[in-house]
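# 3D model of this:
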Amino acid sequence: MNPQTVTKHYLIAALWSSTDEHGEPLDAVYTVDDIAPEAQAKALEDCTDFIEAHARQLSGLSAEQIGHDFWLTRNHHGAGFWDRGLGDLGQALTIAAHVYGGCDAYVGDDGLIYLS
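Have a look, this model is predicted:
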């Protein structure tokens, strides 16, 4: 599993599921290229750690699914690992993702996207 590919989809999900201070979806204006380098590095670190810790459980899932679901699940959105029809595996991955805590995407004063 390529951590960079998982991270790309994780960040795409972050933009898709987040809004600016006016309630506009971030992905309407921003792309992954607009995410601050330090935020991209932290996302890669979290995704790599998650993949390495749960490699066996994640086998069979695509990088897109993993990245998307990791973002949504860790942030307690209405979709994620638990709703893919994976049964106990989905529940185990949900618990594992929740360990990372919530993370919010926001627009910084410099116009770049940051993660908190």
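
# all contacts plus neighbour counts: C-alpha atoms, from now on.
OK.

# so how far is whatever helix or strand V6 lives in off the chain centroid?
Secondary structure from DSSP states H and E places V6 in helix 3-17. Averaged C-alpha coordinates place helix 3-17 at 5 Å from its chain's average position (C-alpha atoms, centre = their mean, to the nearest Å).

# what does it contact?
When contacts are taken as C-alpha atoms under 8 Å, 6 or more residues apart in numbering, the neighbours of helix 3-17 outside the stretch itself are 25-27, 30-32, 40, 43-44, 47-48, 51, 63-72, 104-105.

# Tell me the helix or strand right after that helix.
Where DSSP H and E defines the elements, the next helix or strand beyond helix 3-17 is helix 37-53.

# Quick check: buried residues in that following helix?
The neighbour-count criterion (16 or more other C-alpha atoms under 10 Å) identifies A39, Q40, A43, L44, D46, C47, T48, F50, I51 as the buried residues of helix 37-53.

# Could you dump these into TSV and include distance to T19?
As requested, the buried residues of helix 37-53 are exported to TSV (distance: C-alpha to C-alpha, whole Å):
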residue	distance to T19
A39	17
Q40	18
A43	18
L44	22
D46	22
C47	22
T48	26
F50	25
I51	27
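
# quick one more, to check against the first:
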Amino acid sequence: MNPTLAALLSTILFSTSDDEGNPLDDRFTISDVCAIDAKRLYAEYQQFLTKVETKIKEKIGDNWNSIDEFYDIAFPSENQTEHDYILTRNQHGAGFWDGDWNKNVSEILSDAAHSQIPIEAYEGRDGKVYLY
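Next up, the predicted model:
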């Protein structure tokens, strides 16, 4: 599985509780998530990245020597980006704005994540985890 998608799904499972208040990752793994829903989530994340890239470049300027350096400045850790994207999008009280990110970048990321509807994860009758 794509590492980006795996990080997104892992965050959803650990940050979502079942009806008894237990995290979904107590009973499910990322392979239990409906493949169609996982693909849709990945596409939404890619749209999010596309949306923020230009805004971030405008905000922080051309103060980097390569695209890799830009991503190191804008996105300090790939898995942290996916993690904070889910937490911010679902308004969990943590995420891009809680201090780990450059302030200019965190505002752009938070606004873009909040512009997407929160993700609901639930167990289907077939034992799969569905999103939305």
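
# TM value for the aligned chains?
TM-score for the superposed pair, counting by TM-score structural alignment, normalised by the length of the first structure: 0.88. Supporting figures: 113 aligned residues with a C-alpha RMSD of 1.6 Å.

# quick one on the thing from earlier: with respect to Y114 of the first structure, which of the buried residues of helix 37-53 of the first structure is nearest?
Proximity of those to Y114 of the first structure, judged by C-alpha to C-alpha, is greatest for A39, which lies at 5.5 Å.

# and the aligned partner of the closest one in the second structure, what is it in contact with?
By TM-score structural alignment, A39 of the first structure lines up with D37 in the second structure. Counting by C-alpha under 8 Å, 6+ apart, D37 of the second structure touches Y130, L131.

# Could you find the closest non-adjacent residue to the residue nearest the centre of the first structure?
Closest to where the C-alpha atoms of the first structure average out (C-alpha atoms, centre = their mean) is W71, at 2.5 Å. The spatial neighbour of W71 of the first structure that comes closest, neighbours along the chain excluded (C-alpha to C-alpha, 6 or more residues apart in numbering), is Y10 at 5.6 Å.

# Same check on L87 of the second structure?
The shortest distance from L87 of the second structure to any non-neighbouring residue, by C-alpha to C-alpha, 6+ apart, is to G95 (5.2 Å).

# Matching S110 of the second structure against the first structure, which residue comes up?
For S110 of the second structure, the equivalent position in the first structure is taken to be T94, counting by TM-score structural alignment.

# For that match, grab the count of nearby residues.
Here the number of neighbours of T94 of the first structure (other C-alpha atoms under 10 Å) works out to 21.

# Quick check, it in contact with W82.
Yes - under the contact definition of C-alpha atoms under 8 Å, T94 of the first structure touches W82, with a separation of 6.1 Å.

# Common neighbours of the two, please.
If you check T94 of the first structure and W82 against C-alpha under 8 Å, 6+ apart, no residue is contacted by both.

# Assign the residue nearest to the centre of the first structure to one of the three secondary structure states.
Three-state assignment for W71 of the first structure (DSSP: H, G, I helix; E, B strand; the rest coil): helix.

# what residues are up against it?
With contact set as C-alpha under 8 Å, 6+ apart, W71 of the first structure has these partners: Y10, L11, A13, A14.

# Counterpart of the residue nearest to L87 of the second structure over in the first structure?
Taking TM-score structural alignment, G95 of the second structure has G80 as its aligned residue in the first structure.

# Then V129 of the second structure?
When the first structure is aligned by TM-score structural alignment, the residue opposite V129 of the second structure is I113.

# Assess the claim that its match and D104 are in contact.
No - counting by C-alpha under 8 Å, no contact exists between I113 of the first structure and D104, whose distance comes to 10.0 Å.

# what about those two, which has more around it?
When neighbours are counted by other C-alpha under 10 Å, I113 of the first structure and D104 differ, and I113 comes out ahead with 25 against 15.

# What distance do you get for the more buried one to N75 of the first structure?
I113 of the first structure sits 17 Å away from N75 of the first structure when distances are taken as C-alpha to C-alpha, to the nearest Å.

# Perfect, I'm done here.
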